[in-house]
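Visitor: mind looking at a prediction? Sequence and model below.
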Amino acid sequence: MNVTSNQSEKIIEAAKAKANEIGVAMNIVIVDEGANLKSFLRMDGALLGCADIAIKKAKTSRFFDIDSGEIGKLSQPGGSLYNIEHSNGGLISFAGGVVLKNNKQIIIGAIGVSGGSVEQDQEVAIAVANALQLRLNHIKII
């Protein structure tokens, strides 16, 4: 299973709407199940340096099938994944990357969001991932 082009476009639009709602210009990335770039949006005014961060957040989540913020908790000094951010061409180990699942709970890709505070990035990523789940379960959210 893979996130479709149609789904990725709708996910990007939902993330953009959420980012506008909280008043933060963001970089929003969707990767497919192979962690390949599927869709990207840099909102007007979003920080340029956050584009790469959003990509790496999405890839980090997909590579390890866990929210990027959870990797961060495990990668602290003394943690079981200490220094993992240096692997795979560079990972991002703070919140804003979330796996995307279909209605059978199969991972179909990931979203990465960057441009606000870590909490704002995570808020947008989680809201959109949850909305995708609801939409796939035939509840119109996105």
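Guide: The structure has been received and is ready for your questions.

Visitor: for the rest of this, base every contact and every neighbour count on C-alpha atoms.
Guide: Will do.

Visitor: quick one: the helices in the protein?
Guide: 5-22, 50-64, 68-74, 118-136 (DSSP state H).

Visitor: looking at these, which is nearest to Asn36?
Guide: helix 50-64 (7.9 Å; Cα to Cα).

Visitor: which one's the longest strand in this protein?
Guide: strand 107-114 (DSSP state E).

Visitor: surely Ile28 meets Ala14?
Guide: No: with contact defined as Cα atoms under 8 Å, Ile28 does not count as touching Ala14 (10.3 Å).

Visitor: higher neighbour count, those two?
Guide: Ile28 (33 against 21; other Cα atoms under 10 Å).

Visitor: take a look at this one as well, against the first:
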Amino acid sequence: MTNGPDLDTALMLCATALATARDIGAFVSVAVVDGGGNLVAFVRMDGAEIAGPTLAVDKAYTAVAHRVSTDVLGVLAGPGGPLQGLASAAGGRYVCFGGGKPLWMEGRVVGGVGVSGGTVEQDVACVKAAADKWPHTAPAESAP
């Protein structure tokens, strides 16, 4: 597992996010990527929005690329933030609002989870539930 989540683990993380979405009445897409931002697993609930497949993958990718949750990154990339304008970099692939979390192992990011389709708060709740099932600890996150 040194290269990130294997397929079985990725599917478990997706299932956890889906269960949370069902509990809170959201219809979401969920993506799990490896440490290089490559897709390992993806699921989309019936009735989920059409932008979800792109945004879920890009939220997971963004979390890996910047080693921080996308909700924290949103603060950094917002007006007056040290990363202002980041969302327009990389062809617009970086998603700077909640729903993406990096997966850490032994002090480095080895993957990420992205959720899209609900409100930002719902996406954050779903991605947090999934990331909390990751069997490794992560450093605390905070925005400066």
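Guide: Nice, thanks for sending it over. The model shown is predicted, which means the values in this text are computed figures rather than measured ones.

Visitor: how close does the longest strand of structure 1 sit to structure 2?
Guide: Mean deviation of strand 107-114 of structure 1 relative to structure 2 after superposition (mean Cα distance after the TM-score superposition for structure 1): 0.9 Å.

Visitor: and that strand, what other elements does it pack with?
Guide: Packing partners of strand 107-114 of structure 1 (3 or more Cα pairs under 8 Å, 6 or more residues apart in numbering; DSSP states H and E): strand 27-32, helix 50-64, strand 97-101, helix 118-136.

Visitor: what span of structure 2 is that strand aligned with?
Guide: Strand 107-114 of structure 1 corresponds to residues 109-116 of structure 2 when matched by TM-score structural alignment.

Visitor: what do you get for stretch 63-77 of structure 1?
Guide: Going by TM-score structural alignment: stretch 63-77 of structure 1 matches residues 65-79.

Visitor: just how off-centre is that stretch within its chain?
Guide: 11 Å (Cα atoms, centre = their mean, to the nearest Å).

Visitor: in it, what's buried?
Guide: Across stretch 65-79 of structure 2, burial judged by 16 or more other Cα atoms under 10 Å covers 65, 67-78.

Visitor: in this structure Leu73 of structure 2 contacts Cys96, no?
Guide: Yes: at 5.7 Å, Leu73 of structure 2 counts as touching Cys96 under the criterion of Cα under 8 Å.

Visitor: what range in structure 2 matches stretch 14-22 of structure 1?
Guide: Using TM-score structural alignment, stretch 14-22 of structure 1 pairs with 16-24 in structure 2.

Visitor: average distance between that stretch and structure 1?
Guide: Looks like 1.1 Å for stretch 16-24 of structure 2 (mean Cα distance after the TM-score superposition for structure 1).

Visitor: show which residue of structure 2 lies farthest from the average position.
Guide: Distance to the chain centre peaks in structure 2 at Gly80, reaching 24.0 Å (criterion: Cα atoms, centre = their mean).

Visitor: how near is that one to Thr137 of structure 2?
Guide: Applying Cα to Cα, to the nearest Å, the value for Gly80 of structure 2 to Thr137 of structure 2 is 31 Å.

Visitor: how about Ala31 of structure 2?
Guide: For Ala31 of structure 2, the distance to Thr137 of structure 2 - Cα to Cα - is 20 Å.

Visitor: and the two? which has more neighbours close in?
Guide: Ala31 (32 against 13).

Visitor: pretty sure that one is touching Val115, no?
Guide: Yes: between Ala31 of structure 2 and Val115 there is a contact under Cα under 8 Å: 6.5 Å.

Visitor: now do the shared contacts for these two.
Guide: Shared contacts of Ala31 of structure 2 and Val115 (Cα atoms under 8 Å, 6 or more residues apart in numbering): Ala56, Val57, Ala60.

Visitor: burial count for the nearest residue to the last one once chain neighbours are set aside?
Guide: Spatially, and ignoring its direct neighbours in sequence, Ala60 of structure 2 is nearest to Gly114 (4.1 Å; Cα to Cα, 6 or more residues apart in numbering). The tally of other residues near Gly114 of structure 2 (other Cα under 10 Å) stands at 38.
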